[in-house]
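Engineer: Just the structure for this:
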Amino acid sequence: MGASPVLVLAGLGIALLAGCIAGVALGAANLDASTLAKALFTDSGDPAAEVIVHSFRIPRVVAALVVGASLGAAGSLLQSATRNPLGDPQLFGLGGGAAIVQALAMAGVIGTGAWMVASLSVIAAVVGALLIFLLASRENLTPARLALIGVSVGALTVAIAAAILMHARVFSLQALALFSGSLANRSWDDVTPVIPFLALGIAMAVVAAGRLNLLVLGDRLAGQLGASPRSTRLVALVSAGVLAGAGVSLAGVVGFVGLLTPHVVRLFLGNDARIVMAVSVPAGALVVLYADQLARLALMPAEIPVGLVTTVLGAPLMIWVARRLQ
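Structural biologist: This is a model prediction of the structure:
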């Protein structure tokens, strides 16, 4: 807990830069350093290399960064706003609401335009966040009960999404990509609509972060110190909904990122909600970026869903974190 936030951010920045370079340089198509540099910075005269770099690899790297940043920040906000260590976009049903929208798009019930799907996914996740807000505002609701309700809502939304896909007989690999998370074949058309929602969610999070620390003291004392618990919690949870919806609209359900990232940050930097939220953004981006590299390269040319990678790596790490927090 004595680590410097500046040093941690610097380390994350270096690791992110290395991951971005690896994401652009490595892949099923073997591009030597000279061809890669020309495709990146000049008119290389190799149209195939330019398409691979600019239309596939760079958008996928950016997509991984956006998804990780969204989920990391959303998890941090949920945990702080609900005072619940199990706060997670997927466990609390925010991701499941967005997954229902994805399933409806895959089934042809709604349009598949990227802007429409992203917008409706965010709206669905915000509705889930408002439900959490109403539940969390009840004075007799303990964090444990809230977690149980959140898990139940999350399971129900995923079941609804699965039922939609089964009824529409959606191809099994599409369903796997939704429920296990995938960044395969993401283009700029997929990434561009999500970035404004990421910016909006983080801006709202910045507004709420300074007052989230006071919620730890209890609603009554926080109110006496000048922070409105209800408005602070509302802004934080709506922000988490915007961020979670943005992430799910781009990658599907990616587990453990929102749950684990804030806890790891707290182990190194303490419990200041402002610092945890700020550092969870690049930390979440780092997790998804490197998980996607493993998903893409481990069984090349085949791919593993990125959500499976985050779950396999995140589950034992979460057990370790839980033991450290005892």
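Engineer: From here on, just use CA atoms for contacts and neighbour counts.
Structural biologist: Fine.
Engineer: From the chain's centroid, how far away is stretch 190-201?
Structural biologist: Here stretch 190-201 is found 12 Å from its chain centre; the criterion is C-alpha atoms, centre = their mean, to the nearest Å.
Engineer: Could you do stretch 88-104 as well?
Structural biologist: That offset, for stretch 88-104, works out to 12 Å (C-alpha atoms, centre = their mean).
Engineer: May I see the buried residues of it?
Structural biologist: Residues of stretch 88-104 classed as buried by neighbour count (16 or more other C-alpha atoms under 10 Å): 88-104.
Engineer: Stretch 42-59 now?
Structural biologist: Ser44, Ala49, Glu50, Ile52, Val53, His54, Ser55, Phe56, Arg57, Ile58, Pro59.
Engineer: show me what contacts the second one?
Structural biologist: Contact analysis of Ala49 by C-alpha atoms under 8 Å, 6 or more residues apart in numbering lists Leu31, Thr35, Leu36, Ala39.
Engineer: Nearest to Pro193, out of these: which one, please.
Structural biologist: The shortest approach to Pro193 among the contacts of Ala49 belongs to Ala39, at 25.6 Å (C-alpha to C-alpha).
Engineer: farthest-separated two in the contacts of Ala49?
Structural biologist: Checking the contacts of Ala49 with C-alpha to C-alpha, the most distant pair is Leu31 and Ala39, at 9.7 Å.
Engineer: Which one's more surrounded, these two?
Structural biologist: Higher neighbour count among Leu31 and Ala39: Ala39, with 22 against 17, using other C-alpha atoms under 10 Å.
Engineer: For Ser280, which non-adjacent residue is closest in space?
Structural biologist: Take Ser280 and drop its neighbours on the chain: the residue closest to it by C-alpha to C-alpha, 6 or more residues apart in numbering is Gly72, 5.0 Å away.
Engineer: quick one: secondary structure of the residue positioned nearest the centre of the chain?
Structural biologist: Nearest to the geometric centre of the chain sits Leu71, at 2.1 Å (C-alpha atoms, centre = their mean). Under the three-state scheme (DSSP: H, G, I helix; E, B strand; the rest coil), Leu71 adopts helix.
Engineer: Looks like Ala118 contacts Gly245 (just checking).
Structural biologist: Yes - under the criterion of C-alpha atoms under 8 Å, Ala118 makes contact with Gly245 at 7.3 Å.
Engineer: between these two, which one's more packed in?
Structural biologist: More neighbours surround Gly245 than the other of Ala118 and Gly245, with 39 against 28 (other C-alpha under 10 Å).
Engineer: could you say which helix or strand contains Leu9?
Structural biologist: helix 5-25 (DSSP states H and E).
Engineer: Could you do Ala222 as well?
Structural biologist: With DSSP H and E as criterion, Ala222 is part of helix 219-224.
Engineer: what helices or strands is that helix leaning on?
Structural biologist: Secondary-structure packing of helix 219-224 (3 or more C-alpha pairs under 8 Å, 6 or more residues apart in numbering; DSSP states H and E): helix 194-215, helix 229-251.
Engineer: One more, please, to line up against the first structure:
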Amino acid sequence: MILARRLARPRAAVRGLAFILALASLLLGLVAALAFGATDIEFSRAFALLLAPDDSAQSLIVWTLRLPRALVAALAGAGLGVSGALLQGVTRNPLADPGILGVEAGAALAILIGVVFLPGLTAAGFVPLAFAGGLLAAMLALGIARGVGLTPLRLALAGVAVASLVGAGSRTLQILFEERATSALFSLSGSVANRTWAHVSSVAPWVLGGLLVAFALARRVNILALGEDLARGLGVNSARETLLVTLLGVLLAAAAVSVVGPIGFVGLVVPHAARGLVGVDHRLLLPLSALLGAALLVWADVAARLVARPAETPVGILIGAFGAPFFVLLARRLKRAE
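Structural biologist: Reported below is the predicted structural model:
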């Protein structure tokens, strides 16, 4: 009964409209990503080339340069959005986010270590390596927060401290092994520029597979979000399920970081926006977070091309400019609530 009451709002019509608008925004953003750049292509022409490529230079631009870039942005955005929703649900912490908890910084450091010390590592090995680094960083942040008394703000502060420490490690490696680390800067730039079909093929199985598992676990996340006592009362092994969902959230974030680098605040902003539209039911929240996250990163990449054209602004800067004020407002709101 408690679960039913919590999942009853908002109305079905509002939820349906939210999904339609999110999907429309994503599709429109994908077409815009094909149309805008150093050389603009008309919307109708870009869409026509997407459906029926030809031998023209514009077709080459669409299929070789812009389409894989747009797909990488969509996959990474969906992964980060759902990762944030999972971590917020399982920790019952509205400030939980792959970036704030240090997951993205840990994944980036692991990738840098792989590039510097494992030069023969293939592209397929970067996601597991990023997963290990992100998981260690998240566990460290959680351990520190539990040691001083776990609250949303303390967990966020612990995550920021871990991210700063890990970031210092990354910079140290870049200084000590400058020549070897240079090749990793492309992957860790917080940008989707110059991404190719090879990047799509390396990240798509991890993100799409992780999203399918996340959607299948949505009901369990609903139960975990009620608290450990209620979860146990409903017959759920809360420790095991919490670990499973946390690992899945870290995996999705690590997969995104492995191909676009650390892009903060997507996993924080997107779940809150989705929750405001469809409520707290993760059976709806997770799919909408995937759509909104994908749309946000695709549109941010389009804006990154236009802000200082012909130069490109890293998409992480634009997301950070939008997400940082949101984080401050949310933290102040939680502080007043405490």
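Engineer: so what number do they get for TM-score?
Structural biologist: Once superposed, the chains reach a TM-score of 0.87 (TM-score structural alignment, normalised by the length of the first structure), with 325 aligned residues with a C-alpha RMSD of 3.0 Å.
Engineer: about what we covered before: tell me which residues of the helix holding Ala222 of the first structure come out buried.
Structural biologist: So for helix 219-224 of the first structure, counting by 16+ other C-alpha under 10 Å, buried means Asp219, Ala222.
Engineer: Relative to the second structure, what is the average displacement of it?
Structural biologist: Mean deviation of helix 219-224 of the first structure relative to the second structure after superposition (mean C-alpha distance after the TM-score superposition for the first structure): 1.3 Å.
Engineer: residue range for that helix in the second structure?
Structural biologist: Mapping helix 219-224 of the first structure onto the second structure (TM-score structural alignment) gives residues 228-233.
Engineer: hang on, the earlier thing: run a quick neighbour tally on the alignment partner in the second structure of the residue nearest to Ser280 of the first structure.
Structural biologist: Counting by TM-score structural alignment, Gly72 of the first structure lines up with Gly81 in the second structure. Residues within reach of Gly81 of the second structure, counting by other C-alpha under 10 Å, total 36.
Engineer: and Gly81 of the second structure, what does it touch?
Structural biologist: Contacts were defined as C-alpha under 8 Å, 6+ apart; by that measure Gly81 of the second structure touches Val266, Gly267, Leu268, Val270, Pro271, Ser289, Ala290, Leu292, Gly293, Ala294.
Engineer: counterpart of the fourth one in the first structure?
Structural biologist: Okay, so that is Val270 of the second structure. Correspondence of Val270 of the second structure to the first structure, assessed by TM-score structural alignment: Thr261.
Engineer: From Leu212 of the first structure, how far off is that match?
Structural biologist: Going from Thr261 of the first structure to Leu212 of the first structure by C-alpha to C-alpha, to the nearest Å gives 18 Å.
Engineer: Repeat that for Leu86 of the first structure.
Structural biologist: Remark: distance between Leu86 of the first structure and Leu212 of the first structure (C-alpha to C-alpha) = 17 Å.
Engineer: Spatially, what comes nearest to Ile223 of the second structure if we skip its sequence neighbours?
Structural biologist: Ala231 (5.7 Å).
Engineer: right, and the one you found touches Glu241 too?
Structural biologist: No - between Ala231 of the second structure and Glu241 there is no contact under C-alpha under 8 Å: 9.9 Å.
Engineer: what residues are shared contacts of these two?
Structural biologist: Shared contacts of Ala231 of the second structure and Glu241, counting by C-alpha under 8 Å, 6+ apart, come down to Leu224.
Engineer: could you pull out the strands for the first structure?
Structural biologist: All residues of the first structure lie outside strands when identified by DSSP state E.
Engineer: any idea which residue of it is furthest from its center?
Structural biologist: Using C-alpha atoms, centre = their mean, the residue of the first structure lying farthest from its centre is Gly45. It sits 37.4 Å away.
Engineer: Could you give the separation of stretch 135-145 of the first structure from the chain centroid?
Structural biologist: 25 Å.
Engineer: do stretch 154-172 of the first structure as well
Structural biologist: Centroid separation between stretch 154-172 of the first structure and its chain, computed with C-alpha atoms, centre = their mean, is 21 Å.
Engineer: Go through it and flag the buried ones.
Structural biologist: So for stretch 154-172 of the first structure, counting by 16+ other C-alpha under 10 Å, buried means Gly154, Ala155, Thr157, Val158, Ile160, Ala161, Ala162, Ile164, Leu165, Val170.
Engineer: Include distance to Ser137 of the first structure when you put the residues you listed into JSON lines, please.
Structural biologist: Shown next, in JSON lines, are these (distance: C-alpha to C-alpha, whole Å):
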{"residue": "Gly154", "distance to Ser137 of the first structure": "19"}
{"residue": "Ala155", "distance to Ser137 of the first structure": "22"}
{"residue": "Thr157", "distance to Ser137 of the first structure": "22"}
{"residue": "Val158", "distance to Ser137 of the first structure": "25"}
{"residue": "Ile160", "distance to Ser137 of the first structure": "26"}
{"residue": "Ala161", "distance to Ser137 of the first structure": "28"}
{"residue": "Ala162", "distance to Ser137 of the first structure": "31"}
{"residue": "Ile164", "distance to Ser137 of the first structure": "32"}
{"residue": "Leu165", "distance to Ser137 of the first structure": "34"}
{"residue": "Val170", "distance to Ser137 of the first structure": "39"}
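Engineer: Report how many residues lie close to Ala299 of the first structure.
Structural biologist: Not quite, residue 299 of the first structure is Leu, not Ala. 11.
Engineer: so what corresponds to it in the second structure?
Structural biologist: Alignment note (TM-score structural alignment): Leu299 of the first structure maps to Ala308 of the second structure.
Engineer: now do Gly150 of the first structure
Structural biologist: Gly150 of the first structure maps onto Gly159 in the second structure, by TM-score structural alignment.
Engineer: surely its match meets Ala96?
Structural biologist: No - checked against C-alpha under 8 Å, the pair Gly159 of the second structure and Ala96 is beyond contact range at 9.0 Å.
Engineer: and those two? which has more neighbours close in?
Structural biologist: Set side by side, Gly159 of the second structure and Ala96 show more neighbours around Gly159, with 29 against 26, by other C-alpha under 10 Å.
Engineer: Residue in the second structure paired with Ala124 of the first structure?
Structural biologist: Using TM-score structural alignment as the criterion, Ala124 of the first structure maps onto Gly133 of the second structure.
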